[in-house]
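In: please work out how this folds:
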Amino acid sequence: MPFTYNGLPSRVIFGQGTLARVAEEVQALGCQRVLVLSTPQQEGQARQVLDQLGELGADVFAGARMHTPVETTEEAMRVLSSLGADGVVAIGGGSTIGLGKAIALRADLPQVVIPTTYAGSEMTPILGETKNGLKTTQRTLKVLPETVIYDVDLTLGLPVAMSGTSGINAIAHAVEALYAKDRNPIVSMMAEEGIAALARSLPIIAGAPADATARSDALYGAWLCGACLGSVGMSLHHKLCHTLGGSFDLPHAETHTIVLPHAVAYNAEAAPEAMARIARALGADDAAGGLYDLAKAVGAPLALRDIGLNEGDIDRATEIATGNPYWNPREIEAQGIHRLLSDAHAGRRPETLEATDR
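Out: Model prediction:
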């Protein structure tokens, strides 16, 4: 079977206590004065990183926000310029990592990324930015972090609710990689392994958040799923989530968690091989139902109405999502997308087309 696989040039440090290596990794990139990035909620962790960097640390910018608003990036760029920083260290989840990428796009500076969630953005050359209420994405190696430090210890305190939604957000990357237009056997192998690692570890974490073995398994799965996202194109699920996040300001991980089973149900008939692999990785009979049951098992939200989407917004969301759709294994039909969003809004357990037809 002919295929093309593009490996991504990033350095990965994985283990426990690996945060201690941040200064040497910054030096290895040739940086002398780096800006540490975080959200306001994680400023304390950012200050600890700044202390570890010593003379290599310029300051902390703790203004990262969800969906990477352009105005936040512009503010960070002004701070970066005033400090004369020659690199960035981002600690946190997708919001902070997105800000680091947005800076790299504009200033072409090296990045060291320290993920504290399972979002997976650190392994991708993809940047999503929001401007005037619309989220747009682009793919360029300019935004791929040079070095990623995975420290399992930093995830031990990740709240149970965030662990579940962040982990299923990661699973979404691998799910769509399995039916991507440019899929290949290497990425498909990583995708199935990533889904399986998260599917077995997230329920354990929900009951025992400090279980270091489960946390390590989840972080390993998130790394694999993020690498899938970085290597192949995404489809309907990601388009829907970008629409809901960018235009309706819904929380990123929760949106992915709720939409994923419904997007999978929509595509089930058009991608049977992918569905079989997803179900196998989940240990479930049905891919869409298995994803919904996993979300329920970890206590994640199941309905878009519970995270801020009004029923009256479904028509507008359908219009945006179908206006400039990503490639998808099944044709994008407005009526089907409206039904998908209605089911996700209500939190109904999804059924595949085959199940519905019976």
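In: okay, CA-based contacts and neighbour counts for the rest of this
Out: Noted.
In: longest helix in the chain, by residue count?
Out: In the chain, taking DSSP state H as the definition, the longest helix is helix 185-207.
In: so what does the next helix or strand after that helix touch, helix or strand wise?
Out: Toward the C-terminus, helix 185-207 is succeeded by helix 212-231 as the next helix or strand (DSSP states H and E). The contact analysis (3 or more CA pairs under 8 Å, 6 or more residues apart in numbering; DSSP states H and E) places helix 212-231 against helix 160-178, helix 185-207.
In: check which residues of the longest one are buried.
Out: Okay, so that is helix 185-207. For helix 185-207, burial by neighbour count (16 or more other CA atoms under 10 Å) applies to 187-188, 190-206.
In: repeat for the first one
Out: By neighbour count, and taking 16+ other CA under 10 Å as the criterion, the buried residues in helix 160-178 are 160, 162-178.
In: please generate a structure for the following sequence too, so the two can be compared:
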Amino acid sequence: MRILALAWEFPPRIIGGISRHVAELYPEIVKRGHEVYLITVAVESEPLEAIVNGIHVYRVPVQDDKDFFQWVGQMNAHMLDFAREFLTINPMDLIHAHDWLVEEAAIALNHEFAIPLVTTIHATEYGRCNGIHNDTQRYIHHKEICLTKASQRIIVCSEYMRGELQRALDCPPEKTDVVYNGLSVERWQNIAAYRQLDLGSLRSKYAKSEEAIVYFVGRITYEKGIYILLNAMPKVLAAMNDQVRLVIIGTGDAYSILLQRQAWDLGIYHKVLFTGFMADEDFWEFQKVADCAVFPSLYEPFGIVALESFAAKIPLVVSDTGGLPEVVRHQITGIVTRVNDANSVADGIIEILRNPDYANTLANNAQAELKERFAWDNLAKQTEAVFLKAKPSGSL
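Out: You can find the predicted model right below:
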């Protein structure tokens, strides 16, 4: 098949999870004998046309705009202009769109060129916001409904998300296919192989030698449930004789300030380190001295950070929301706690820190699952099967 892909982010432009998903899925699709032509947004210092790991990448320039939705409109207009010209000499068998941000271009191309449309919905506005409450959310919600209705097949990353699309977007479950996210072999090897010879010196950058290191990594937003982790820490510190340091890694300046104030009010500010942004290489190095990862999300369609913890052999504690319980099997590959329950999260952390042999077993089991359930070559095969469902019989 010849596949035209539309995505608003692609490395080195990394805003959320779509970028890495696209960059890791499509090379495996190419290995299966297909051609992938990706239209995305131009980035400074990157060529407008290039072949990246077998993907034909076309980057369209989009001018900065303070109004995000006007910027998205510009992006779709530029993608559409480029695609119309491109398709006149490069016929395609399929369009693969990623999320509502490319809805206008995807639907227009589907209608104008009669090319089947498959859409991957990575998350919904309804899920992120726990409902639709204002005009901005209604605007995005409407785009998601239009895109899913226009698509011949929908791909989601978890069974939870299949149900969410049915509830929130009235998307028939029989039109929706579940294909998990994965972790590329290259990224896994980078995470697992990264070594720091002087671990004592490295640990001292984040904690005292006698302190266990518990961490969260991700966007610093309300839906990630970091406030629940902070509320859990007094119980953890009491159980572990105060010998724990919490490290919070990620960006989100306005919300970070509120969380720092919460830590101060809880009397644990001296036990919490907010690092801000951390480059991959620094994070892989940091993981070599960490004892437990915690992801207490309120909303999480899948949870790619869980797979990265699997790769690093870090025991982890997650909440039972969204796709996380599908990714992390309770007491087999990690500990699953009740969502929005600080006591439950605290108990999970304490169990990990008090039982290093058990924690190590969880981490070993998780690595085995990473090979079996979350390898991109298998996930690409599943994605290919969805593409074939959408492709009319008799086409190339």
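In: TM value for the aligned chains?
Out: These two chains, once laid on top of each other, score a TM-score of 0.32 by TM-score structural alignment, normalised by the length of structure 1; 175 aligned residues with a CA RMSD of 6.1 Å.
In: and the helices and strands packed on helix 212-231 of structure 1 as TSV, adding distance to residue 341 of structure 1?
Out: As requested, these are exported to TSV (distance: least, CA to CA, whole Å):
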stretch	distance to residue 341 of structure 1
helix 160-178	17
helix 185-207	24
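In: residue 262 of structure 1: which of those is closest?
Out: helix 160-178 (11.5 Å; CA to CA).
In: so which residues of the stretch 251-396 of structure 2 form helices?
Out: Ranges of helices in the stretch 251-396 of structure 2, per DSSP state H, counting those that start in this stretch, are 253-265, 280-287, 304-312, 324-327, 342-354, 356-373, 376-390.
In: can you tell which of the ones you listed is closest to residue 3 of structure 2?
Out: Among the helices of the stretch 251-396 of structure 2, helix 376-390 comes nearest to residue 3 of structure 2, with 9.2 Å by CA to CA.
In: what about residue 82 of structure 1, distance to residue 101 of structure 1?
Out: 19 Å (CA to CA, to the nearest Å).
In: hmm, I typed the wrong one, I wanted residue 217 of structure 1.
Out: Taking CA to CA as the measure, residue 217 of structure 1 falls 26 Å from residue 101 of structure 1.
In: ditto for residue 72 of structure 1
Out: In terms of CA to CA, residue 72 of structure 1 sits 13 Å off from residue 101 of structure 1.
In: those two: which is more packed in?
Out: More crowded of residue 72 of structure 1 and residue 101, by other CA atoms under 10 Å: residue 101, with 32 against 16.
In: where's the more buried one, which helix or strand?
Out: helix 94-107.
In: the inter-axis angle of that helix versus helix 160-178?
Out: 60 degrees (axes from the mean of the first three to the mean of the last three CA atoms, to 10 degrees).
In: list the buried residues for helix 94-107 of structure 1?
Out: Buried residues in helix 94-107 of structure 1, counted by 16+ other CA under 10 Å: 94-105.
In: what packs against that helix?
Out: In terms of contacts (3+ CA pairs under 8 Å, 6+ apart), helix 94-107 of structure 1 is packed against strand 34-37, helix 70-83, strand 87-92, strand 111-115, strand 126-131.
In: can you rerun that using 7 Å?
Out: Judged by 3 or more CA pairs under 7 Å, 6 or more residues apart in numbering; DSSP states H and E, the packing partners of helix 94-107 of structure 1 are helix 70-83, strand 87-92, strand 126-131.
In: in CSV, list these along with distance to residue 273 of structure 1.
Out: Shown next, in CSV, are these (distance: least, CA to CA, whole Å):
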stretch, distance to residue 273 of structure 1
helix 70-83, 39
strand 87-92, 35
strand 126-131, 26
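In: what about the nearest residue to residue 172 of structure 1 once chain neighbours are set aside, is that helix, strand or coil?
Out: With CA to CA, 6 or more residues apart in numbering as the criterion, residue 172 of structure 1 has its nearest non-adjacent residue at 6.4 Å, and that residue is residue 260. What DSSP: H, G, I helix; E, B strand; the rest coil gives for residue 260 of structure 1 is helix.
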